[in-house]
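1. Below is the sequence, then the predicted model.
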Amino acid sequence: MPAQTTDDSTGNDKYNPIVIVLSGPSGVGKDLLLSRLHSSGGNYHFTITATTRAMRADEQEGVPYHFVSKTQFEAMIADDALLEWANVYGNYYGIPKSQVADALSRRQDVILKIDVQGAATVRKVAPDALFIFLAPPSADELARRLRGRGTEDANALQRRINHAHHEMQRAADFDYTVIHETDGTNKAVREIEAIIRKERERRIAKNRI
């Protein structure tokens, strides 16, 4: 993905808008953290993942996903319209390329919420992206959160827990790790924002040289 040089918020320096990848195991609270980040008022574009999975009772189109049919999703794959895509638990998930390109052209940092497998794909096509791993305080707490959803039968739940344990072992592949403690959402959001500020300042300083 080509870099796009833009003015920072002061208008005095040049920097490249940052592609920020937030990833972590199922049940870590990615949607909750994104909701809080969205409320923070930062100059971010939050990509909306397209998925073929069924809509849950507390969801609607565009919040937090674009819900599409398998046929529609496979057409996007054929058209090379996705930045990354994966089949997770039998459902397709993917980020449309147009969302990212349009946001960068508007001088916005882009936040991608994707699974660990998808993050590895983005690393290949956008190596300058910022990769943040969201982790639970413990494996036991993650399992408790997943069970608390009550959306799957026992076998499906165990598969998800096993997969989450595997994903947690990939934390070292990321630039930063943020622990999402129980009742610690605001703290985790502050940590994410601090990381983004630090990275933005580092890149601005680098471009001054």
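-> Nice, thanks for sending it over.
2. only C-alpha atoms for contact and neighbour calcs from this point on.
-> Will do.
3. wait, residue 164 sits on residue 88?
-> No - using Cα atoms under 8 Å, residue 164 is not in contact with residue 88, being 11.6 Å away.
4. Which one's more surrounded, the two?
-> Neighbours per residue, other Cα atoms under 10 Å: of residue 164 and residue 88, the larger number sits with residue 164, 21 against 15.
5. check contacts around that one.
-> Shown in contact with residue 164 (Cα atoms under 8 Å, 6 or more residues apart in numbering): 25, 26.
6. can you give me the strands in this structure?
-> 6-7, 14-15, 19-23, 44-46, 49-51, 60-61, 64-67, 82-88, 91-96, 109-113, 130-135, 176-179 (DSSP state E).
7. residues contacting the residue nearest the centre of the chain?
-> What sits nearest the mean C-alpha location of the chain, by Cα atoms, centre = their mean, is residue 113, with 1.5 Å. By Cα under 8 Å, 6+ apart, the contact set of residue 113 is 21, 22, 23, 30, 47, 49.
8. Please compare the first structure with the one that follows:
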Amino acid sequence: MQKGNIFIVAAPSGAGKTTLVSALLAADANVRLSVSFTTRAPRAGETNGQDYHFVSRDTFLGMIERSELLEHAEVYGNFYGTSEKWIREQLATGQDILLEIDWQGAQQVRRLFPEAISIFILPPSLEVLEQRLRGRGKDAEEAIQVRLKSAQDEIRHVDEYDYVIVNQHIDESVHDIISIVRAARLRLENQSLKFGTLIAELKGV
């Protein structure tokens, strides 16, 4: 059976990652989003098990101690992590998985799955990034400045990724991320597993 692909999508806050990921999931039913565990409180409209698995800090630390997490990181005082068991089970069935994580998590995943395909989303400029953060109307000035600094810290890791999308025009960016996923499935390794018999027949082997 063809093993599933792991797609890592990372971006600074305000780059439009959530919008692009949502568009990809809507366009491609063969990609499943990994639902992360987190210690932060649910926000208005968020559903446990759908947006995140919301757990206590003690529960999360226990998961770390039992080595149950594929990756984990602390962001703004809250922990986030991915279940390793769930990921491996999904990949074994041929399911493609998408991880929406930060650079720390991406590094951890690549150490265990060097074949993972990583995508970084960039804003067209720092000015646009700041406009998007302010346009949310959710954060105080101090929080905005913290997010801007964190954004630049995240962007400094852009050269660690396989693909980079500059999210200037949303329609083009959606097309780009869908194209990356489809192209990954056409790699020789994947096609050899899926069409091994056909390829051998055509080669006359």
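-> Thanks, I have it. These numbers were taken from a predicted model, which means no experiment stands behind them.
9. so can I have JSON lines of the strands of the first structure showing distance to residue 150 of the first structure?
-> Below are those laid out as JSON lines (distance: least, Cα to Cα, whole Å):
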{"stretch": "strand 6-7", "distance to residue 150 of the first structure": "45"}
{"stretch": "strand 14-15", "distance to residue 150 of the first structure": "45"}
{"stretch": "strand 19-23", "distance to residue 150 of the first structure": "22"}
{"stretch": "strand 44-46", "distance to residue 150 of the first structure": "27"}
{"stretch": "strand 49-51", "distance to residue 150 of the first structure": "20"}
{"stretch": "strand 60-61", "distance to residue 150 of the first structure": "19"}
{"stretch": "strand 64-67", "distance to residue 150 of the first structure": "19"}
{"stretch": "strand 82-88", "distance to residue 150 of the first structure": "19"}
{"stretch": "strand 91-96", "distance to residue 150 of the first structure": "19"}
{"stretch": "strand 109-113", "distance to residue 150 of the first structure": "23"}
{"stretch": "strand 130-135", "distance to residue 150 of the first structure": "21"}
{"stretch": "strand 176-179", "distance to residue 150 of the first structure": "24"}
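10. which one of the ones you listed lies closest to residue 157 of the first structure?
-> strand 82-88 (13.4 Å; Cα to Cα).
11. Roughly how far does the aligned partner of the residue nearest to the centre of the first structure in the second structure sit from residue 141 of the second structure?
-> Residue pairing (TM-score structural alignment): residue 113 of the first structure is matched to residue 100 of the second structure. Residue 100 of the second structure is 26 Å from residue 141 of the second structure, where distance means Cα to Cα, to the nearest Å.
12. about what we covered before: out of the strands of the first structure, which gets nearest to residue 122 of the first structure?
-> strand 82-88 (6.5 Å).
13. Now the closest one on the second structure. Mean distance?
-> Taking mean Cα distance after the TM-score superposition for the first structure, the mean distance separating strand 82-88 of the first structure from the aligned residues in the second structure is 0.4 Å.
14. Would you check the span in the second structure matched by that strand?
-> Using TM-score structural alignment, strand 82-88 of the first structure corresponds to residues 69-75 of the second structure.
15. Which positions in the matching stretch come out as buried?
-> 69, 70, 71, 72, 73 (16 or more other Cα atoms under 10 Å).
16. Spatially nearest residue to residue 83 of the first structure (excluding sequence neighbours)?
-> residue 97 (4.8 Å; Cα to Cα, 6 or more residues apart in numbering).
17. these two touch, right, the one you found and residue 81?
-> Yes - checked against Cα under 8 Å, the pair residue 97 of the first structure and residue 81 is within contact range at 5.7 Å.
18. So what's the residue count around the alignment partner in the second structure of residue 103 of the first structure?
-> The alignment partner of residue 103 of the first structure in the second structure, by TM-score structural alignment, is residue 90. Using other Cα under 10 Å, residue 90 of the second structure has 18 neighbouring residues.
19. ranges for the helices of the second structure?
-> Assigned by DSSP state H, the helices in the second structure fall at 17-27, 57-65, 84-92, 103-112, 126-135, 141-155, 170-185, 188-194, 196-203.
20. Skip the chain neighbours and tell me the closest residue to residue 27 of the first structure.
-> residue 146 (5.4 Å).
21. The one you found maps to what in the second structure?
-> Match for residue 146 of the first structure (TM-score structural alignment): residue 133.
22. How many residues are close by that match?
-> Residue 133 of the second structure: 19 neighbours (other Cα under 10 Å).
23. Pull up the gap between the counterpart of residue 167 of the first structure in the second structure and residue 118 of the second structure, please.
-> In the second structure, residue 167 of the first structure lines up with residue 154, judged by TM-score structural alignment. Distance of residue 154 of the second structure to residue 118 of the second structure, given as Cα to Cα: 14 Å.
24. Comparing those two, which shows the higher neighbour count?
-> residue 118 (21 against 18).
25. In the first structure, what sits opposite that one in the alignment?
-> Matched by TM-score structural alignment, residue 118 of the second structure corresponds to residue 131 in the first structure.
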